[in-house]
Every structure is written in C-alpha cells, then in structure tokens.
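Visitor: Could you look at this predicted model? Sequence included:
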Amino acid sequence: MLLGTTSCRFDAYPTLLAKDGVLDARTADFSGETINFTGKWEFYWNEFLDPKAESPENKSYLKVGVPWFSQENEDGEVYPSFGFASYRLTILLPDPPVENQTFALFVPVLHSAYKMYVNGELVAENGVISKTEKNYRPSFHVKIIPLKTVSQKLDLVIHISNFSHKYAGIQGIIRFGKLQNIINVWNVNFAVSWILMIFMLLLSVYHALVYFINRSERNALRMAFVYLGILILTSTLIETRILFNLFSDEYCVTLFRLSRIGFVLVMYFGAYILLNMTQLRFFKRMLIFLKLYALTFLLVAILTPVSHLADISFYFEILSGAFVFLGLLSVSLALYFQRKESRLYFFSLLLAIIGGAIDLFLIANPTFGYRPLGLVSLYLFIFPQTLGVTLGLVRVYKRSESLSKELYKRKEALEKKVKARTLELENANRWKANFVSLISHDLRSPLNSVNQILDVIDFSFSETTEEEKKKFLEICKTGVTQSLRMLEQLLDVSRFDAFGAKLIQTRFSVNELLNEIIESVEPLATLKGIRIQKDTSIQAEIIADRTLIGEVFKNILTNSIKYSYLNSEVWIGVSYKGKWLSVEIRDRGLGMSEEQIHKLTGEENIKSMPGTAGERGTGLGLQLCTNILEAHFGKLRIKSVLGVGSSFEISLSKSTKSVLLVDDSGNFRSDLAEVMRRNQWIVIEAGNGEEALSHLSRITPSLIITDLQMPGMNGISLIHEWEGRRHQDQKIPIILISSDAPLSGGDKFLEEEGLETIVSAYFSKMYKAEDLCQQIESILS
C-alpha cells in the first residue's frame, strides 16, 4: 500500500514551466505522457476576464500550485483568501497539431468554484461563481474535460470564486494530454484511493478487535480512531476527493466539516498516545490541554458558519504543530527512559515530521519538480504502529500457547511435589522424634565441662587458692549461662525441620558470631588444654538466619574440640573464595574415614564415636548442619585423615543483594525464590503482609516483591503500612505481582492508590519464573 501510494506521489513534473502567462509545449511528446500547467499565469484580481477578448495591457502574474493568499501583488500586498479572480494561460502545442486524437484536461479541485473556458468557449463549470458570498456555491469535484478540437494554440481562462476555503485559487496542478493517458492517470489515483480507504477501514476494525481481545492494549483502541480519522481524510482531502465526487454540491460544506472532524480524530488520539508514553506528570497535564483543544476544534468544525470555518480551522491546524512538537519531545524522553515501544514511535514520528517538512517545501516551491507527499507522511507514522500492535498480539498468542504448555508442566510438577511433600512429612516426623536427642547433644558438652570443673574443686578444695576458686567459679557460671542461652537457641532451632523451615534472616557480622561461639565452648577447650587459634582478618557480613548459622558453627567447633587430642590446637579461618564466604575449622585429632564421613552427612541414624576424653554424642550434629546450610543454599565440605585430623569448610553466599518475597502461594513463591537464589539473591520469604512486616522490622532488603491479592493484609495495605513505618533512608524498590495482572499495562489503579511513584513495576504471575526474574532485574538495572 505504501509503494502504491508513493508511486502516485513521486511522479516528477516535466520541466515545462509557464513564463509570463505562456507555456511553450511545442517540444512535448504526448504519446505516452501528460504535461502539467505549472509556472506563472496571468492573474486578474477581483475581475472576471472576458474569455474571448485579448488580454488587457495591465496584467500581473501568479504561480499556480500555490494558493493566492500566500503570494503578493506588485505593491507587496498579500491577496486575501476570500474574493474572486481570473487566471489565464496560453499553451503552444506541437506543429502540426496531432490529428484524430482526443485531448483532455485533468482538473483537480480548484478552490472553490470556477468556470473554465478554452479558446473562448465554456468547457466546464464547477459550483456557482459569484462576486459576492450571497450567490456563491462551493464545489470540490474533480473533473476530466475532453476537448472537441485542439489547435496549435490554446487559450485557457478560468474564473474562480472563493468565500469558504482558506487555500484559494489553483492549488492543485492541471494536467493536459491525450484522453486515454488522462484516464489512465485518474484510474490509478482512483483505485489507490479506494484501496487505501478500504485498508484504513480494515485497520481501524482490526485495532478495535485487538483492544476487545486484550483490554490492556488501550493504545490499539486509540489507533483504531486514528485510522478512522485517516479514512475520513483520505476520502475528502487527497487528489481524487472520493466523497466529494460521490455526492452533489449540496453536501460540499458538510463534507468539508467532516474532513475537519477527521483531522481532530487523528490529532487527538495520535497525540494522546505520544504524550502518555513517558508517564511524566508534565505530559499528563498536557493531556488536559489536548482534550480541551480537540473538543473546541470539534465544536468549531460542527457549528462555525462556513464563512468563518476556513479561517478558524486554519489557526487550529497551526496550533496542532505545538502538540506534534510535544509529542516528539515525549517520545524522545520515552526513548531515553527505555519505555515500551518508544523506539518504534520515535523513528516513525521522526519520519512523519520529515515528510511534513518536505511537503511544506514542495508546496512553497511547486516548480521544484515533485508533488507533495500528502498523506504518505502520515502513513510513515501509522504503519509502524500497526506493525508494533500486530507483533504485540502475536506475542500475546505465543505467550498464551506457552502458558498452556507451562500449566501442563506445572500439573506434572505438582504431582511430583505431592510425592516429595509426603516424603518430607515423614522426615519431619523423624526430626521431631529426634529433637530431644539434639538437645541432649548440644547441652551435654558445656554441662560436662561445668561438672568436671566442680569435681576438680571438690577434689582439691583445701589446696586450691582463693584466686583459682574464683576463676573456676566464673568458668562454671559462664558455662551455665551459655547453657541457658544455648537452650533458648535450641528452642529456635526446633522450628527447623525437613521443610527447610522459616528462616529469620538478618544481616550480621560473621566475626562477632564466631567470637560468641568460641566463648561458649571455651570451658570445654580449657579442660582439654586445647588452644583455639583465629585467623579472621576480614570483616565479613552476610544475610542469613543468625541462630541457625550459629548452631552450625557451634556444632562443628564442639565436635572439633571433642575429637582433638589433648593439648592440641583448633584453627578457625575466615576468607572470601569467589562468590562465597568460607569459614574453615581444622583440628588435630582422631580424623575420619570416607565411609564415616558419608554416614555422618547421610540421613540414616548412626551411633557417634566417643571423643578423645570419652565424650559421648548423638551423631545427629552434622546432619543438622547439612540441612541448615542447604536451606541457606550453602555447602559443607569435609576433609579428614585418620589419626591426623579433620577440616570442615562452611561456604555461604557473600551476596548482600536481598529480596523480601511476599506471596501466599507457596508453590509460586518457592519457584521464584529458587530462580532468584540461582541469580545470587538472598531471598527472604513471607506468606502474608503481617509476616513481611515482621521481617522488615529486623532487616532492610534491597528489594520487595509482593503479591497484590493475599488474605488478611494484601499487597496494597502492606505497601501503605511499610511507607508509614519506614525511615527516610529506607527507600526500597517495590515490585507488585498478581495473577490477575495482564501481561502488559493494567497499572492504572496505582494512580488511584497514590503508589505510581512508589511501585517500580506491576507484573503478571503468568510469566515463567525465569522470565519474571529477568524482567525484575532489568527494572532494577
């Protein structure tokens, strides 16, 4: 369609130009082409020239193809739009004249009523010409005028009256040639015009259907009105003037008003799309002025008397240039902010503006050699938008198909999860049954140390100095205090079961936690003469459940002391290894075989070996440590040599990129959390708004992702509550998700809730977890 239209617009004029009212066409070849009557004609203002008389001596000349109101007379005065005048042109044809050939004139709309004479004879009349507005009747018909006889010289006189249109006079180009060639030119333009009108109608219906299929595509509905407006403009303004030729002159003014309505539709809905693209407050305020402008222009087009309609419409058309400029500015900013489809709109609008600039140049210089682009400039803007909407619709259907497949896969995955959950329930029961054993395991060591110290004091009470007694009592007091603290921690550990449990994650210093753990096991190490050496030169901070990670450190350090030789050494080191924080504990003791390591980290119940001083244990410590580290996506590596000692390396993510994920759907939350953890996120999960606020009281994450619809406190309430509680420096990006959200758009309600500047994005939960995670990270970056 674009190629067909441009083929009608880019036909170059022959180089023949009228000079001082004479067009010399004696060298023209009429066998396969037509000539255009361009150049300067004789012009007589406020005079109907006698077509049979000779030209008066006092004459002036005026360009055709340009309205007379934009040209000056000999005194430098601009002709007014309303009035009457005569044009005259003498055409010199080849010698001898061509015989047995019918020639014709192709006359476009001449604004806006005329009588045409050839060699003194009236050959055409369009509308009713008059010297006053009272008897004048406009007409916008296009005519093909066959000429009965053609001599070597044609004297063409045109009387024109205009009291209704801003652009008065011979603005179009009159063509002359063989009748068959003229008809061919008309047929091409006529066919292209009808095809364009049908195409615009289909596009308008198509975009309306796109909107009704996917209600979030509001721009599709606006584009439907844009195409409807272009359909009106195509049928009333381009060269063939389809509607004007279909109806009599009685409907001329009505159709002229209709063309202004088409302009309003294109201007309003097109500018609305462009100004709304940046989502900035300034451009949203401009939308108010755009609505007032469009409504006023619409009333002007419908109600203004025809004598004033042309003038007033002209100024409204000029004012529309301001909205074009604002639209270009809006799209440029949208491109800078990387808004959706901004690149497509920017380049298509830029092409349309370039086309418009070319038109202004060609209208001002009709002798340049090309016809104005007209609506082709508008097609440069609208066709890319249709392409964008179509591609968006294709993406929706592909997404629908993908979601159908995904639902089937999730159904299968759900069946697998049911089986896995059954196994987890069995494991949970096993953990609860062994919890008493865990308590005895963790409390026995410090209490044994206190008991042994009391035995020493009792055995040699009289020989022990007061200073030593005081020191031993302080050690006993510390041991009992640590045991009480340990009991509280163990009660916290009881929330950890085979489900991976609820992690209460905070940001804390690993060095400070290790110091507390070392202090708690110091009595046991002192009794065996074991020195605890630290290499904690780096100040490491992580986000994790402090109590559970402390339990891991305490279990492993206690075991190292228990299985170390008397008067030996336990070494603790903290270092960074790539994306991981490594805490390593090495001892010099009994060591383990590969088989023993496998059994200790497995799930079967085993009986632990006694320590180097006969200490007993449950054998469940390393199993607990492994499960806690798995819940934190950490790792435990054990290396050991029998009779030499063991090395325990605890690897934890050093990332402080944390996200609070709030969703009442456990399956969705776990799927998204797993993907985000693979992308080095520390994920803190919450099942509702209240639980999320509890987490926020302890830690400030890098990002909050919350479901919109949740029982109790929903996502909107959570955001409002958090905004009311947070400190000024706790500005956290928030992303809202919902299963009801469309795949694009649908965030209008955020303005009503006052959250448009707080919520960074609103996404559908129908996306795959991988795709959703990718979009979230693109928003943050």
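Guide: That came in fine, so what should we check first?
Visitor: Please count neighbours and contacts with C-alpha atoms only from this point.
Guide: Fine.
Visitor: How about residue 217: what's its closest non-neighbour residue?
Guide: Residue nearest to residue 217 in three dimensions, not counting chain neighbours: residue 211, with 5.4 Å by Cα to Cα, 6 or more residues apart in numbering.
Visitor: Help me confirm that the one you found comes into contact with residue 222.
Guide: No: look at residue 211 against residue 222 with Cα atoms under 8 Å: they stay out of range, at 9.2 Å.
Visitor: quick one on the thing from earlier: enumerate every residue touching the residue nearest to residue 217.
Guide: Contacts for residue 211 (Cα atoms under 8 Å, 6 or more residues apart in numbering) come out as 217, 218, 220, 221.
Visitor: Could you do residue 316 as well?
Guide: residue 297.
Visitor: how does it look with 10 Å?
Guide: For residue 316, the contacting residues are 264, 293, 294, 296, 297, 300, by Cα atoms under 10 Å, 6 or more residues apart in numbering.
Visitor: How about residue 187?
Guide: Residues counted as contacts of residue 187 (Cα under 10 Å, 6+ apart) are 181, 193, 240.
Visitor: just the buried members of these?
Guide: 181, 193, 240 (16 or more other Cα atoms under 10 Å).
Visitor: Mind checking which of those residues land in helices?
Guide: Those of these mapping onto helices are 181, 193, per DSSP state H.
Visitor: Reformat the buried ones among the contacts of residue 187 into TSV and put distance to residue 668 next to each item.
Guide: Output for the buried ones among the contacts of residue 187, formatted as TSV (distance: Cα to Cα, whole Å):
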residue	distance to residue 668
181	71
193	54
240	60
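Visitor: Let's see if you can find the most crowded of the contacts of residue 211.
Guide: Within these, most neighbours by other Cα atoms under 10 Å means residue 220, with 26 neighbours.
Visitor: got another, please set it beside the one above:
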Amino acid sequence: MVKENGRIGKSRTEMVPSYKHPSLILDNSFGDELELCLQISNFYHPTGGLRKSINLSDIQYFNESKKNENAIGWLVFGATFMMGLYHLIIYIMRKSDKSALMFSIFCLDVSFRTFFTGSVFLYEVFPDEYWVYIHKLDLLTFVISLPFFIYFLQSIFPNEVHKIPIKIISFAGIIFVLIVLLSYSNFYMKLIAVYQLLMVVGIIYCIYILIRALLQKREGSVIFFNGSIFLFIIAINDILNQMLIIRTGYYANWGLLIFLFSQTIMLSRRFSMAYYRLEELQKSLDLKVKERTIELENAKVLAENANKLKDKFISLVSHDLKSPIASVIGILSILKSEINEMSNEEKLLFIQRAEMSSRNSLNLIGTLLDINRLQSGEFELELLPYSAFSEVEKVINKLWTQIQEKKIKIENAVDKDLVIEADKNLLNEVFMNLLTNSVKFSNKEGRISIECTKLMDGVEFSIQDYGTGIDPSLLPNIFEKEIRTTTLGTFGEPGTGLGLPLVYDIITSFHGMIQINSTKDSGTKITFTIPTKIL
C-alpha cells in the first residue's frame, strides 16, 4: 500500500472516514506503466467514495495549485471574518438597526465555512478520528446559513418579507440542526437532500422578495439583487456538486466574497444615509431649539412688559383716583353733617361738584384703559375710509358747551373732500384730546385753527391755539404718564394729565410722529403726521 487516507474496514467500527486530499509523488521506480488499485470502504456517508477525480500533474504545477487554493481560502476567511466583526461592532454601537447583526452572523458563518470547502483546512489539520465531529460542524454551517440570510433580508426589506415563510425556514433549520447533532452521519446525510431542496425553494423565495423590493424601489435593492443573484447561482452549483450531479467544482468562496462585498457596499450606503439624515435632523433640531429659544425669550419680554404695564396701570389708577374719590367722600360727608343747615342752592352746588368729580374719575378710568390696551398690543387698528373734515366737525360739536362758554372761534380748514384710510375711533380720540386741551387753555373769545396738509406717504394735521401756552419746564416730559404735567385751564378746569400720553400712544400705533411748539402766554401748536393712503 503506497498511500492511505483514513482507514478502510469491513464494518463501521473498523473503518475511519477522511475528507483529506492526499498527494502521491510518482518517480521512475514505478516504471513506464502505472496501475492504480483503490480500496474504498464506506459506512458513514450515503454517497461516499472518491469525491473528486484523480488529478495527475507535474509536481511543481500541483504545488502551485495547492498554494493558490489555500491562499484563496484564507483570503475569503479573512475578508468575511473582518466583515462580520466590523458589522458586529456597528450593531453594538447602534442596536436599533438589526441588519448589521444579521449580516454579521451570516458573514461569520460564511467565514468558518471556508474551513470545510476548497482546501478542507479543518479536515486536513485534525486527525481522521475527529472526522465525525468536524463533519457535523461542516453541515451545521451549511444548515444555519439560509435562516440567517432570510433574517438579514427581512431586516433590509421588512415590508416585502412575510412572517410565515420565515417561520417555516427557521423551524426547518432548527429541526435539521438537532438531527445533525443527535444522529449518525449516514442518517442525516440521507435527509440533507430534503434540506437542500428547501434551500433551493428558499433561494427562489429570496429572488421573489428582491424583485418586489426592486419594483418598490427600496433603498439598496439594486445592489442587493445583483449580488444575491450571483450568490444563488454559485450556491446551486455547489449543491449540485455536493449531490454529485455535476463536477464543475466548488466556487462558493468566490461567490460569497463577491456577494458579501456587494452587501458591505449596500450597508455602508445605508448607514451613511442614516448618518446623513441624523445630521440633517440634528441641524433641524438645533434650528427649532434656537427658534423656540427666541420665542421663549420674546414671550418672556412680553410677559415682563405686560407685568410692568400692569404695575404702572395699578399705580396710575391708585394714584389718580385717590384724589377724586377723596373729594367725593368729603363732599358727601359735608352734605351728611350739614344738610339741615344748607340752603337748596348750596346743596345743589355740592351735588354738582360731586357729579363733576365722579365724571372726571370715569373719564380718567377710560383714558387709563385705552393707554393700557394700546401699550399691551391688544388694540388692533381698524383701517377704514375716514372723512377728515366731517369727523373733526363731529368732535367740535361734542365740545360745543365748553366752546360757547368761552365764546371761542374755531376754524376747521381741513379739505372737505379729503378721505384717508385710518381707525376712526382712535383718530377721533386724538382730535378730542387735543381740541379739549386747546379749549381748556384758550382765553375768552380766543381762536383755534385746524389745518391738514397732504404728504407723499400720508397727511399732516396741526391744531393751533392762542391761549396760555405750556410752561417750558413741562415740555420734556409732556408725553410721560409717570410724570404728571396737568395744570388748571383758564376757567379753572381740572385735567388728568393723561390726555397727551394717550395721544402719543395712538400716534405711535399709527407709526406716526407728533410735535409740540409752545410759547408761554402766546399759544400752542401741535402737529402730528400719520402715514396713510389718501383715497
């Protein structure tokens, strides 16, 4: 016997199976003719015997072929093992994406399977007595490859993969794993053809899934489809070789390497797109945070301003209503204590004073509320056609009693045809306060003139009186509510000191401007402009 591979025997206990690829150097001692006699025994494999054709070649060529085969095997192992390890680390860092885990397990399974195909490294390294255990590992790496590939496919295209086929393939995989672990090789190799048929059906189902993903234009479906088709062709070739139907050789290593490389490209694009979307989401989130921060800051400013307005309003109300209410209480106290000693004329005088004080208080409250609404932004302008001449005449008519009492001559020089766009109530409030002040501080038989000039982007109104004028020391704070600048009129008329601040706020709400020119004992001219449309 020149060479022995395993050990032949007449029974299972006598023989030792082997998958080694032995080589024999033939020199001139064998003569010109060579007669080979092979003794084969098989009690472990249903298709045992010579698994490959006998290769007769030059020794140098033979050695080079073995080296190339070993190099390819280690190349595929190293590449697939590093791919699996790399994607396992990615999954550990980002556990929300199961595709990295499934691909990692599939790569690691493929990498270990390279030890059983091609150069059959593990069969060559370990003694033949361990063939049974190595062969079980060989079959296990083959059996679990399909379930993990299907799970990987589901993690990439979840909408295209149905649950029932996955359960069937997973259940079949578990059954065959148990059969391989618990039975003899001669038994499970008879059944492995059933699983190989299931794998062919599984490959067809995977192609169906990939076609659906292509039609739905899923991300990465083109790369996945091309790599998978190449792998399926190689897988079918290797299955037919294992069943000894064809003898084209095993190309699983090359097929798997090309497929896994294509999947690495697909997953890399998938992760890069996920990272890109995460960056865009982060930018969008940062922008929203900035916008929300600005909104909160603005809301805080508005709240603080509203709080200040509330405090000012309460301060003004409490300060300005104190004197009129005290005056009414004083008048009523005098009436209560001396009513029997008073004449009817005196009683009427006290009642008139109480009524006047109450009316002044009511006017004060209305003015304060208007100022507060204007400054808080609750007063919205209602811009409508405004006939300036007729509206000014209406205001003049409301002051007819005071005007007649002082015999004042009022000249309304506003163009009768002038119509502008303005808020009627607010602008009338401006004229009411300004004309009230002009009448209040005009002397008997005085004169008041009202004029209007058209501008490029609005109008300019002016109200001129020739009364007592304003003390120059009061002008700097004339529009301040906190600093009261009220004085008595020429007939002793009282004031609230809030008329001009209200006028200022209204003009400001119109985005206009107001100016006061006054000379002591010579009169006052108030000019204000408002941007508006002339209709």
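Guide: Okay, I see it. Since the structure is predicted, the reported quantities are computational estimates derived from the model, not experimental observations.
Visitor: picking up where we left off before, tell me the counterpart of the residue nearest to residue 217 of the first structure in the second structure.
Guide: Using TM-score structural alignment, the equivalent of residue 211 of the first structure in the second structure is residue 91.
Visitor: tell me how far whichever strand or helix holds its match is from the chain's mean position?
Guide: According to DSSP states H and E, residue 91 of the second structure maps onto helix 59-93. When distances are taken as Cα atoms, centre = their mean, to the nearest Å, helix 59-93 of the second structure is centred 44 Å away from the chain's centroid.
Visitor: Quick one: average offset of it versus the first structure, please.
Guide: The superposed helix 59-93 of the second structure is, by mean Cα distance after the TM-score superposition for the first structure, a mean 1.8 Å from where its aligned residues fall in the first structure.
Visitor: The helix or strand following that helix versus helix 59-93: what angle between them?
Guide: Of the helices and strands lying after helix 59-93 of the second structure in sequence (DSSP H and E), the nearest is helix 98-113. Orientation check (axes from the mean of the first three to the mean of the last three Cα atoms, to 10 degrees): helix 98-113 of the second structure against helix 59-93 gives 150 degrees.
Visitor: mean per-residue distance, helix 98-113 of the second structure to the first structure?
Guide: Averaged out, helix 98-113 of the second structure is 1.7 Å away (mean Cα distance after the TM-score superposition for the first structure).
Visitor: which other helices and strands contact that helix?
Guide: The contact analysis (3 or more Cα pairs under 10 Å, 6 or more residues apart in numbering; DSSP states H and E) places helix 98-113 of the second structure against helix 59-93, helix 131-143, helix 145-156, helix 252-320.
Visitor: Now tabulate those helices in JSON lines and tack on distance to residue 199 of the second structure.
Guide: Formatted as JSON lines, those follow (distance: least, Cα to Cα, whole Å):
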{"stretch": "helix 59-93", "distance to residue 199 of the second structure": "21"}
{"stretch": "helix 131-143", "distance to residue 199 of the second structure": "9"}
{"stretch": "helix 145-156", "distance to residue 199 of the second structure": "7"}
{"stretch": "helix 252-320", "distance to residue 199 of the second structure": "15"}
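Visitor: which SS class is the spatially most central residue of the first structure?
Guide: When Cα atoms, centre = their mean is applied to the first structure, the residue found nearest the centroid is residue 340 (2.8 Å). Here residue 340 of the first structure takes the coil state, with states given by DSSP: H, G, I helix; E, B strand; the rest coil.
Visitor: Surely it and residue 277 touch.
Guide: Yes: counting by Cα atoms under 10 Å, residue 340 of the first structure touches residue 277, with 8.2 Å between them.
Visitor: what residues are shared contacts of the two?
Guide: With Cα under 10 Å, 6+ apart, residue 340 of the first structure and residue 277 have common neighbours residue 334.
Visitor: Any idea how many residues pack against residue 116 of the first structure?
Guide: Neighbours of residue 116 of the first structure using other Cα under 10 Å come to 22.
Visitor: nearest spatial neighbour of it, skipping sequence neighbours?
Guide: Closest to residue 116 of the first structure by Cα to Cα, 6+ apart is residue 158, at 4.5 Å.
Visitor: Translate the one you found into the numbering of the second structure.
Guide: Residue 158 of the first structure maps onto residue 38 in the second structure, by TM-score structural alignment.
Visitor: Distance of its match relative to residue 50 of the second structure?
Guide: Per Cα to Cα, to the nearest Å, residue 38 of the second structure is found 10 Å from residue 50 of the second structure.
Visitor: Which residue comes closest to residue 531 of the second structure once chain neighbours are left out?
Guide: Residue 531 of the second structure sits nearest to residue 458 (Cα to Cα, 6+ apart), 4.1 Å away.
Visitor: Surely residue 18 of the second structure and residue 129 touch.
Guide: Yes: using Cα under 10 Å, residue 18 of the second structure makes contact with residue 129 at a distance of 8.4 Å.
Visitor: Name the residue in these two with the higher neighbour count.
Guide: residue 18 (19 against 14).
Visitor: if I look at the more buried one, how far off is residue 51 of the second structure?
Guide: The value you get for residue 18 of the second structure to residue 51 of the second structure, if Cα to Cα is used, is 11 Å.
Visitor: just residue 369 of the second structure next, same as before
Guide: Counting by Cα to Cα, the gap from residue 369 of the second structure to residue 51 of the second structure is 104 Å.
Visitor: okay, stretch 60-73 of the second structure sits on what stretch of the first structure?
Guide: The aligned range for stretch 60-73 of the second structure is 180-193, by TM-score structural alignment.
Visitor: Which positions within that stretch qualify as buried?
Guide: Buried, per 16+ other Cα under 10 Å, within stretch 180-193 of the first structure: 181, 182, 183, 185, 186, 189, 190, 192, 193.
Visitor: Walking through the stretch 401-550 of the first structure, point out its strands one by one.
Guide: With strands called from DSSP state E, counting those that start in this stretch, the stretch 401-550 of the first structure shows them at 505-509, 531-535, 541-545.
Visitor: and the first one, which stretch of the second structure?
Guide: Just to be clear, that refers to strand 505-509 of the first structure. Alignment of strand 505-509 of the first structure against the second structure: no match, by TM-score structural alignment.
Visitor: That strand - contacts with which helices or strands?
Guide: On a contact count with 3+ Cα pairs under 10 Å, 6+ apart, strand 505-509 of the first structure meets strand 541-545, helix 546-562, strand 682-686, helix 689-696.
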